[in-house]
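**Q** please find the sequence and the predicted model below.
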Amino acid sequence: MGVQSTNIVCRSDRPGETAFRCGETVNGSVVVTIDGHKSHKFSSMLLKVRVQAKTEWEENDTNYSETQDLFRLDLPLRSATTGETSLPPGQHQLPFSFPLPERLPHTMKYHEAKVVFLLKARLKSSSMWSWDGAQEVKLRILPQRDLSQCFDLAAPLKMLREDKWTMWNGNPGEFSVTVAKQGYVAGETIDLWIDASDGVYTELAQLDGHVKLKRLVVAREGKKNYNEERTSIATVKPGKAASAWHRIQLTVPEDEITMDDLALCRIISVTYYVKVKAL
């Protein structure tokens, strides 16, 4: 007797997916079906909204985890028709609506570091002999970053590669790499210019090197330890023609975005860098 089924239904303007951007309003309903022949009374009906950053790690054969709440909200639920917490047999809509904050990380998962957006419906029956209702769904927060006001990221950046010997890789000599600006968004093309002597261009081509855009994810593991995960997300091999090494273009893949605001999330950071390597 009591709750036969509980489902969470969200309405989204994006067909085929329940995804939202920061600042948007999440609308939906908890759909509850009550069985039996009498009204069912609940002591509490809540929708718990959680956006959480989580890290997991293993130490001395023991699994550990850390969670940081980035956004939390508990919404009381009421019947859309009666406004009560006592529901007669049949199917009922318990509507909800709440705005997302203007600043939140997007949902993501990189190895053992992740950001999740959860809705948890909890319907607690007044009688200990009746079934409670519970349901949990995961939603997406879409990547979004406006760099129009980040004036410092619009400035070009020049990096110098010094002439040094290495045991493992070739040594083409000294050259510099210049990017037109320091901030890019998903789908945008990064233009790089390599400034070097003719001999260095020839050496880079002969060594058949590559240029990579890499993602660096740093996840906190406990109070003092940090795990770094470096992943290549775009690679260009200019080839064996010296002229191909003058200008190189890398495209930032979709859904890539930095997460480097420690005031917002203290246990996970996501940043990017470019690596020029002569093999």
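**A** The structure has been received and is ready for your questions. Numbering: from 1, shown residues only.

**Q** from now on I want contacts and neighbour counts done on CA atoms only, so please keep to that.
**A** Fine.

**Q** next one: residue 118 from residue 41, what distance?
**A** Spatial separation of residue 118 from residue 41 under the definition Cα to Cα, to the nearest Å is 26 Å.

**Q** kindly report the same for residue 67.
**A** When Cα to Cα is the yardstick, residue 67 and residue 41 sit 34 Å from each other.

**Q** what about those two, which has more around it?
**A** For residue 67 against residue 41, the residue with the higher neighbour count under other Cα atoms under 10 Å is residue 41, and the figures read 18 against 13.

**Q** what segments of the stretch 51-200 of the chain are helices?
**A** All helices of the stretch 51-200 of the chain, identified by DSSP state H, counting those that start in this stretch, fall at 198-206.

**Q** buried residues, stretch 252-262. List them.
**A** By neighbour count with 16 or more other Cα atoms under 10 Å, stretch 252-262 contains the buried residues 252, 256, 257, 258, 259, 260.

**Q** possible to save the residues you listed as TSV with secondary structure?
**A** Output for the buried residues of stretch 252-262, formatted as TSV (DSSP: H, G, I helix; E, B strand; the rest coil):
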residue	secondary structure
252	coil
256	coil
257	coil
258	coil
259	strand
260	coil
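
**Q** now these as CSV including distance to residue 135?
**A** Conversion of those to CSV gives the following (distance: Cα to Cα, whole Å):
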residue, distance to residue 135
252, 37
256, 30
257, 31
258, 32
259, 30
260, 33
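
**Q** tell me the one of those nearest residue 146?
**A** Proximity to residue 146 was ranked across the buried residues of stretch 252-262 by Cα to Cα; first place goes to residue 257, at 10.8 Å.

**Q** residue contacts, the closest one?
**A** With contacts defined as Cα atoms under 8 Å, 6 or more residues apart in numbering, the neighbours of residue 257 are 143, 144, 145, 185, 186, 270, 271.

**Q** surely the first one and residue 21 touch.
**A** Meaning residue 143. Yes: taking Cα atoms under 8 Å as the definition, residue 143 is a contact partner of residue 21 at 7.4 Å.

**Q** any idea how far residue 150 is from residue 211?
**A** With distances taken as Cα to Cα, residue 150 is found 26 Å from residue 211.

**Q** here comes the other one, which I'd like you to weigh against the first:
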Amino acid sequence: MRPWGVRSFVLELARDPGGSYRGGERLCGRVLLEAAAPLRVRALEVAARGGAAAHWLEGSSLGINAVSSDYAASETYLWRRQLLLRDTGETTTLPPGLHEFPFSFQLPPTLVTSFEGRHGSVRYSIKATLHRPWAPARRARKVFVVIEPVDINTPALLAPQAGVREKVARTWYCNRGLVSLSAKIDRKGYTPGEVIPVFAEIDNGTTRPVLPRAAVVQTQTFMARGARKQKRAVVASLVGEPVGPGRRTLWQGRALRIPPVGPSILHCRVLHVDYTLKVCVDIPGTSKLLLELPLVIGTVPLHPFGSRSSSVGSHASFLLDWGLGALPEQPEAPPEYSEVVADEEVPTAEQNLFPPLPDLDLGLEGPFFTYIQEFRYRPPPLYSEEDPHPPTEAIRPRCMTC
């Protein structure tokens, strides 16, 4: 038997250890307390906490004196506390055996995705504390993961991304030619496991071969006291074939698969996680030509319906911009009205589409629609100074002087 009468003190969550939570959900679980003998307890509480923190050191030296700067920042997203056994000033005696205390918390509507980095992190945990008289407190702690949804089915993340860069290759202050690079992807948002089709055009105007490459780069940015600390890592890459002197090469959708990585974190004041697609050309004898296109790694994949039309439309214009598709020289004529509408619905000249109103003498013979069509397609009369229809005796103009 363990000392102080507590055989076990365990904290369990209702969801599996591999499960994740999101803002607005309920965090449910239980505290299991096994007493080996009658146990006097003052209080039992459960607290859920979560937030972001960043910390790093930067050193500089002036002569023989070394100066070190400490940068730290934090932000709280979750703080909930629940008393399972309230401290009323008097102790509660629990009989020997296993006791279960359920708890439930309502998570805030928005949270930041869990993250572990070199200079900062976003962590969430729940801790149970057992207070007893004349005995040290017993604690049990569990860490849970939060993944906030990032939906890529938005107009901003479905928009194509493109860029153009060029560079003059120089060796010993002599121009050796111009290298140009154009790259484009069909949208900005992707999810892990998807393939990014990279379209690029590399034009090598130098006298030496160049090597094109592409990579997905993750950038972790930590912020504290107005300073920033960044860490970059390549998560996926591909290498193209060398482009010879005076040659041009096209990438017609080179596949670059996104590995299982964490989603983008854009709405945190302590740290950011950004992704970019970098397309570069290695030029011998000079620095490389680099083109960066922004990426957002989401958690909600592309919908098969709803966003399909916009995605297909952007992909079609995407191919046309790069000369990978062509419109017909002469557009097809629109279909006849009779081909679209059924035969029984096609209006004919004999049908009265606008029948005359009853008890009205319009002075017209036949349907009124016929006269409308006749007037519509008849050319205007020639201008003449003489009245082609002079007034008769029955209709004589009134003299204003009479």
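**A** Thanks, I have it. Predicted model, so just to flag it, every value in this text is computed and none were measured.

**Q** if we can go back for a sec, now for the buried residues of stretch 252-262 of structure 1, which pair is the farthest apart?
**A** Taking Cα to Cα as the measure, those span a maximum distance of 17.3 Å, between 252 and 260.

**Q** now do residue 170 of structure 2 against residue 206 of structure 2, distance only.
**A** With the distance defined as Cα to Cα, residue 170 of structure 2 ends up 10 Å from residue 206 of structure 2.

**Q** and the two? which has more neighbours close in?
**A** Ranked by neighbour count (other Cα under 10 Å), residue 170 of structure 2 and residue 206 place residue 206 first, with 21 against 17.

**Q** ok, the closest residue to the more buried one other than its chain neighbours - contacts?
**A** When the adjacent residues along the chain are set aside, residue 206 of structure 2 lies closest to residue 177, with 4.2 Å between them (Cα to Cα, 6 or more residues apart in numbering). Shown in contact with residue 177 of structure 2 (Cα under 8 Å, 6+ apart): 168, 169, 170, 204, 205, 206, 207.

**Q** residue 275 of structure 2 -> structure 1?
**A** Superposed on structure 1 with TM-score structural alignment, residue 275 of structure 2 falls opposite residue 272.

**Q** ok, and the closest non-adjacent residue to that match?
**A** Nearest to residue 272 of structure 1 is residue 215, by Cα to Cα, 6+ apart, at 4.6 Å.

**Q** secondary structure element holding the one you found?
**A** When secondary structure is defined by DSSP states H and E, residue 215 of structure 1 falls within strand 210-221.

**Q** that strand - contacts with which helices or strands?
**A** In this structure, strand 210-221 of structure 1 makes packing contacts with strand 40-59, strand 225-236, strand 268-277, judged by 3 or more Cα pairs under 8 Å, 6 or more residues apart in numbering; DSSP states H and E.

**Q** out of these, which comes closest to residue 131 of structure 1?
**A** Comparing these by their distance to residue 131 of structure 1 (Cα to Cα), the top pick is strand 40-59, with 10.1 Å.

**Q** that closest one: which residues count as buried?
**A** Here strand 40-59 of structure 1 shows 40-42, 45-57 as buried, counting by 16+ other Cα under 10 Å.

**Q** residue 179 of structure 1: which of the residues you listed is nearest?
**A** If you rank the buried residues of strand 40-59 of structure 1 by distance to residue 179 of structure 1 using Cα to Cα, residue 53 comes first, at 32.1 Å.

**Q** looking for the alignment partner of that closest one in structure 2.
**A** If you follow residue 53 of structure 1 across to structure 2 using TM-score structural alignment, you land on residue 52.

**Q** please enumerate the strands of the stretch 51-200 of structure 2.
**A** With strands called from DSSP state E, counting those that start in this stretch, the stretch 51-200 of structure 2 shows them at 65-85, 92-94, 97-106, 115-116, 120-132, 135-143, 145-146, 161-171, 174-185, 189-190, 195-204.

**Q** Provide the aligned range in structure 1 for the fourth one.
**A** What it means is strand 115-116 of structure 2. Strand 115-116 of structure 2 corresponds to residues 108-109 of structure 1 when matched by TM-score structural alignment.

**Q** and that stretch, how far from structure 2 on average?
**A** Stretch 108-109 of structure 1: mean distance to aligned residues in structure 2 after superposition is 1.3 Å, counting by mean Cα distance after the TM-score superposition for structure 1.

**Q** likewise for stretch 90-97 of structure 1?
**A** By mean Cα distance after the TM-score superposition for structure 1, the fitted stretch 90-97 of structure 1 averages 1.5 Å away from its aligned residues in structure 2.

**Q** can you tell me what sits against that stretch?
**A** Defining contact as Cα under 8 Å, 6+ apart, one finds that stretch 90-97 of structure 1 is touched by 25-35, 75, 77-80.

**Q** which residues in structure 2 does that stretch align to?
**A** The alignment places stretch 90-97 of structure 1 over residues 97-104 of structure 2 (TM-score structural alignment).

**Q** burial check on residue 136 of structure 2, number of neighbours?
**A** Tallying neighbours of residue 136 of structure 2 according to other Cα under 10 Å, which is how burial is gauged here, yields 10.

**Q** roughly how far does the aligned partner of it in structure 1 sit from residue 121 of structure 1?
**A** Counting by TM-score structural alignment, residue 136 of structure 2 lines up with residue 131 in structure 1. From residue 131 of structure 1 across to residue 121 of structure 1, the span is 14 Å (Cα to Cα).

**Q** and for residue 91 of structure 1?
**A** As it turns out, when the distance is counted by Cα to Cα, residue 91 of structure 1 lies 16 Å from residue 121 of structure 1.

**Q** what does residue 175 of structure 1 give?
**A** Between residue 175 of structure 1 and residue 121 of structure 1 the distance is 59 Å, computed by Cα to Cα.

**Q** so the two - more neighbours on which side?
**A** Set side by side, residue 175 of structure 1 and residue 121 show unequal neighbour counts under other Cα under 10 Å, the larger going to residue 121 at 26 against 16.
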